[in-house]
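> following is a predicted model, sequence given first.
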Amino acid sequence: MSQEAALQGLSSSSAPARQIWSQKEKLEIQTYCNLHPGKTWKQVQQWFADNHTGKAPDQSQISRWKKRDPPTSDEKFRPEQKRIKEGKFPELEAALFEWHQRMQTRTNITGMILQHKAHFFWVNLPMYKNLPESEEPKWSTGWLSRFKQRYGICQFIQHGEAVSAPDDEEDILMYKEQHEIYNMDETALFWRMTPDSSLTTEQLSGFKKDKNRMTAALCSNADASDKCPPWFIGKSQNPRAFSNINRNTLGCHYRANKTAWMATVIMKEWLLWFNYRMSVRRRNSIFLLDNFSAHNCAVEELEKEGHLTHVKVLFFLPGITSKHQPMDQGIIRAWKAYYRRHMLLYLTECLDKDAALVEPHKYINLLHAISWATEAWREGVKETTIQNCFLKAKVKVYGPGIPDNLHLRYPDREVRMEMNRLEDELEAVSGALNIHDPLLIEQLLDHADEIVQDEELTEREIEDSIIQQYHQAEEQVEEELEDIPVEVISHKEAIAALERLHLYEMQQEDGVAGAEWVRREKKSVIQRELLENGRKKERNIIGYFRKM
């Protein structure tokens, strides 16, 4: 065959065109992997093919997209776009856009002001401020035009809709089922705070107050059929207490930043996660939010990009949130009561083991707090409490899911009765600790510093809060000397603990027969892992002798 013929044959049998995947498709893969961490790449590939055109990315692409940081943090992207066209300084532009969103209702923001603020963030954001002065861009009108185009800045648009007027409720909520209406709210939690007034004063002073606080984001629908896994925000990216812990087993989501508060970056990630949960359930939900600045900025940006495909966001008007936000009607308070109950029982157990133990609260670590907080939300807060709080909030007073005898029901009274029961339990447990100067239950459950308030900040305070988001969360926050790293449990120790638990169960008059099956199954899994580890060691030893 001649060289010319060979070249013709080669060109006629060219490789198939490379498949280009959109940002939306990549995000779907990434979100699915985050929600199903145990799935293999073949299972992910099959899921994608079944829900699309039959084509699916290969193993290397799936692996790469799983590891990549989601485009919810600082990037602006369009779902059908094949390649992201972003500026050269994405963090600066994201900070500038957030500043614009938070300030545009106060003053007229001109192009010159945006250029001036671009310089301000250049010299203050940690990733740029130490660069040579010669590397700072000129912030020209050309850059300004491209920035405004990337972020869709033209004029202020009041996004979302207010849930206030009866007409709005009738049009938007009347025909929605209870399971389609959601509310999310954040609260701070001083996770080491005890009922001892003198200790609390010490714990909530200065640096310790900041270190012992985390933020919780709780969300549920009106009939409590979908209590979303909680999100927690701390200060440490990798807390010492999380060493050797598989975070996928925690039953919650953990994020961190320098302030341990909800920020726009995290809120965007939360909303995309929630939107995906609704999409896989083929549900279009009404999502009620207060006007916290992080909420506003995140929703506006995602709505402009068309990412909230299964979520309709409704904002409470300022001034009515305290009366009409369901989470504020007793749900968060009940969750805190269950959390404090877990904590106080733990302190009681510590003192039972060692009556001479001084300040046992210092042995509580973040893993304890996250575990108790998740358990308090998942198993503690009752469905009836959530349902009554939604009724009490009156976000919907008629239509599907609302009982005909609503006027005969007293959701407010039922919520108070549930809280009184919890408060009585807390007082009983607190009494067992022999506290000399106890806090009032109201102070323990409604501490003023745990309320997330988005008060009217000054421009400088807004700038500082934005800059803080871009300071990387600390790898490990400095902890108390008394903090003890979590013990690593061996396979043999786990089997011994299971046997001991089984013996305890058999000795109880009301022992559960089904517990034996659970113990046997778990023991079998541990023994298989122990056997496999032994085989690996044996293979290593055999290989060593062969080399000799």
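Here it is on my side, so go on. Numbering: from 1, shown residues only.

> only C-alpha atoms for contact and neighbour calcs from this point on.
OK.

> and the strands in the stretch 51-200 of the chain?
161-162, 181-190 (DSSP state E, counting those that start in this stretch).

> can you give me how far the shortest one is from the chain middle?
Its chain's average C-alpha position is 24 Å from that of strand 161-162, according to CA atoms, centre = their mean, to the nearest Å.

> which residues touch that strand?
Strand 161-162 is touched from outside by Asp168, Val313, Leu314, Phe315, Phe316, Leu317, with contacts defined as CA atoms under 8 Å, 6 or more residues apart in numbering.

> likewise the longest one?
Contacts to strand 181-190, defined as CA under 8 Å, 6+ apart, come from residues 209, 212-222, 261-262, 285-290, 325-327, 332, 449-452.

> now, those that are in strands?
Residues of these located in strands (DSSP state E): 213-221, 285-289.

> in PyMOL, how would I select just the buried ones from the contacts of strand 161-162?
To isolate the buried subset of those in PyMOL, counting by 16 or more other CA atoms under 10 Å, use the following:
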select buried, resi 313+314+315+316+317
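
> okay, the contacts of strand 161-162 in CSV with distance to Ser198 and secondary structure next?
Formatted as CSV, those follow (distance: CA to CA, whole Å; DSSP: H, G, I helix; E, B strand; the rest coil):
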residue, distance to Ser198, secondary structure
Asp168, 49, helix
Val313, 43, strand
Leu314, 43, strand
Phe315, 40, strand
Phe316, 38, coil
Leu317, 39, coil
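
> okay, one more to line up with it:
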Amino acid sequence: MTSQRRKAFSIEEKGAILARLENGESNSALAKEFGVGHSTISMILKNKDRIKESFNSNVLKPKKLRKSQHDNIDQALLQWFKITRNKGIPISGPMLQEKANVFASGFGNPNFNCSASWISRFKVRHNIVSGKIVGESSSVDQSSTYNWLTTVWPNLRRQFSNEEIFNADETGFFYKLLPDRTLKFKGENCCGGKLSKERLTVMVAANLSGTVKKKLFVIGRSQKPRCFSSVKSLPVDYANNRKAWMTSELFERWLRDWDRNLVKKKKKILLLVDNCPAHPNVTDLKSITLAFLPPNTTSVLQPMDQGIIRSLKCNFRKNLVLKMINGLDCNQNSPMKITILDAIVMINDAWNKISQSTIYNCFKHAGLIETYDDLPVREIEENEFDDEDDLPLSL
């Protein structure tokens, strides 16, 4: 007779088996399905309270429920970890070690000396993993966000249609920045030139429905770059200052030009912008209602920051890499030089490639749309804007 093969189930798998047992499925049927003995299924049922406790605590991967020998320290450290992370404070392994020793001393256990391996087991027990901190969401004022969305935004929203609601934001492009990492043969030394810091600032604006993408406003350092000499017109609006930054003067000029154009078309819009110093409260606008997002909320409330700018840079990065490859094919010694005109053409092309549904989804992701009652668009995917190559051309 062939003996049953021993199998270890994860907490997640045990939780699923428990649910099926409680729904009336028999021990023998489950044992046969998973190729284990009846006693294995019976043991899972016997330990259901501990399994459910771990399952509800999101501890899903371990196959054995190992409790710490210092349970009071373990639980105190876990509660401290939860409270500290809820405040948005980064926590490292050494911080956990130090705090565990503090708790041990408070519990009258001076001989306890927290090791790195104890912390490793602690992280496994409680499904704690390492993650990279990104964005500015940890500094967001949650109460201001909620109050604005529930009190200010509904009043603004009802006055304008989806086609009349716009968001605008500027971003920097280090348009000559080459990859800072490379594939290489094993043992080969890596060397290269300095990373370029030449930048352009680009003002991006689009409406909520994604049907209108305003012509880009690009700010460079040179008033008349040499590469513009043979060009009759640019696909973008261009201005300059010494640092290629957005200023309050440039913002007001851009806004008033847009307002005059809307007056001619007899259109009125709502424009949402953040409250940075470069965005003054421009008065006497005839067709634009200017509304400012609350301080410390733009990383979650501003649609452009929810993926539109990232998608723009992803598209530009691909254009840049293709141009580099073409330059290498034409000139074996070095990649093609990128001019401001090249950058403008590639940025404009990247802007044209952003889809209507991407823009609409980003407005929805910012909380500015409650239902999909206007467009038959797909839900935003978790990796919606991760469709990038593996070259870290940070822009």
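Received, thanks. Everything numeric in this text was worked out from a predicted model, so none of it was measured.

> hmm, back to that, ok, the contacts of strand 161-162 of the first structure vs His491 of the first structure, which is closest?
Val313 (47.9 Å; CA to CA).

> can you tell me the closest non-neighbouring residue to the closest one?
With CA to CA, 6 or more residues apart in numbering as the criterion, Val313 of the first structure has its nearest non-adjacent residue at 4.7 Å, and that residue is Phe287.

> any idea what the one you found aligns with in the second structure?
Aligned by TM-score structural alignment, Phe287 of the first structure pairs with Leu271 of the second structure.

> show me what contacts that match?
Neighbour list for Leu271 of the second structure: Ile165, Phe166, Asn167, Ala168, Ile288, Thr289, Leu290, Ala291 [criterion: CA under 8 Å, 6+ apart].

> which position in the first structure pairs with the fourth one?
Aligned counterpart of Ala168 of the second structure in the first structure: Met184 (TM-score structural alignment).

> how near is its match to Pro239 of the first structure?
Separation of Met184 of the first structure from Pro239 of the first structure (CA to CA, to the nearest Å) stands at 26 Å.

> one more: Trp377 of the first structure?
Taking CA to CA, one finds Trp377 of the first structure at 22 Å from Pro239 of the first structure.

> counting neighbours, go ahead and name the busier of those two.
Trp377 (23 against 20; other CA atoms under 10 Å).

> make sure I have this right: that one is in a helix.
Yes - counting by DSSP: H, G, I helix; E, B strand; the rest coil, Trp377 of the first structure falls inside a helix.

> tell me where the second structure has helices.
11-22, 27-34, 38-46, 48-56, 71-86, 93-106, 116-125, 142-147, 153-157, 248-265, 298-301, 308-330, 340-352, 356-365 (DSSP state H).

> to what extent does the shortest one diverge from the first structure after superposition?
Mean deviation of helix 298-301 of the second structure from its aligned counterpart in the first structure after superposition (mean CA distance after the TM-score superposition for the first structure): 0.5 Å.

> how about the contacts made by Gln356 of the second structure?
Ser209, Gly210, Thr211.

> which position in the first structure pairs with it?
So Gln356 of the second structure corresponds to Glu383, using TM-score structural alignment.

> who's in contact with Asp259 of the second structure?
Counted by CA under 8 Å, 6+ apart, Asp259 of the second structure has contacts Leu285, Lys286, Ser287, Ile288.

> ChimeraX command to pick out the buried ones of these?
Entered in ChimeraX, the line below selects the buried ones among the contacts of Asp259 of the second structure, by 16+ other CA under 10 Å:
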select :287,288
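
> now, which of the contacts of Asp259 of the second structure sits nearest Ser28 of the second structure?
Of these, the one sitting nearest to Ser28 of the second structure (CA to CA) turns out to be Ile288, at 71.0 Å.

> so that closest one touches Ile269, yeah?
Yes - under the criterion of CA atoms under 8 Å, Ile288 of the second structure makes contact with Ile269 at 5.1 Å.

> hang on, the earlier thing: right, so the strands of the stretch 51-200 of the first structure: which one is the most enclosed?
Mean neighbour count, computed with mean count of other CA atoms under 10 Å, is highest for strand 181-190 among the strands of the stretch 51-200 of the first structure, reaching a mean of 22.

> what's the mean deviation for that strand versus the second structure?
Strand 181-190 of the first structure sits 0.3 Å off on average (mean CA distance after the TM-score superposition for the first structure).

> now that strand and strand 213-221, what's the angle there?
Here strand 181-190 of the first structure points in a direction 160 degrees away from that of strand 213-221 (axes from the mean of the first three to the mean of the last three CA atoms, to 10 degrees).

> what's His253 of the first structure in contact with, if anything?
Neighbour list for His253 of the first structure: Pro229, Pro230, Trp231, Phe232 [criterion: CA under 8 Å, 6+ apart].

> which of the residues you listed fall within strands?
Going by DSSP E, the strands hold Trp231, Phe232 from the contacts of His253 of the first structure.

> any chance of TSV for the contacts of His253 of the first structure, columns neighbour count?
Putting the contacts of His253 of the first structure into TSV (neighbours: other CA atoms under 10 Å) gives the following:
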residue	neighbour count
Pro229	17
Pro230	20
Trp231	20
Phe232	25
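
> and which of the contacts of strand 161-162 of the first structure is nearest Ala49 of the first structure?
Closest approach to Ala49 of the first structure among the contacts of strand 161-162 of the first structure (CA to CA): Val313, at 30.7 Å.
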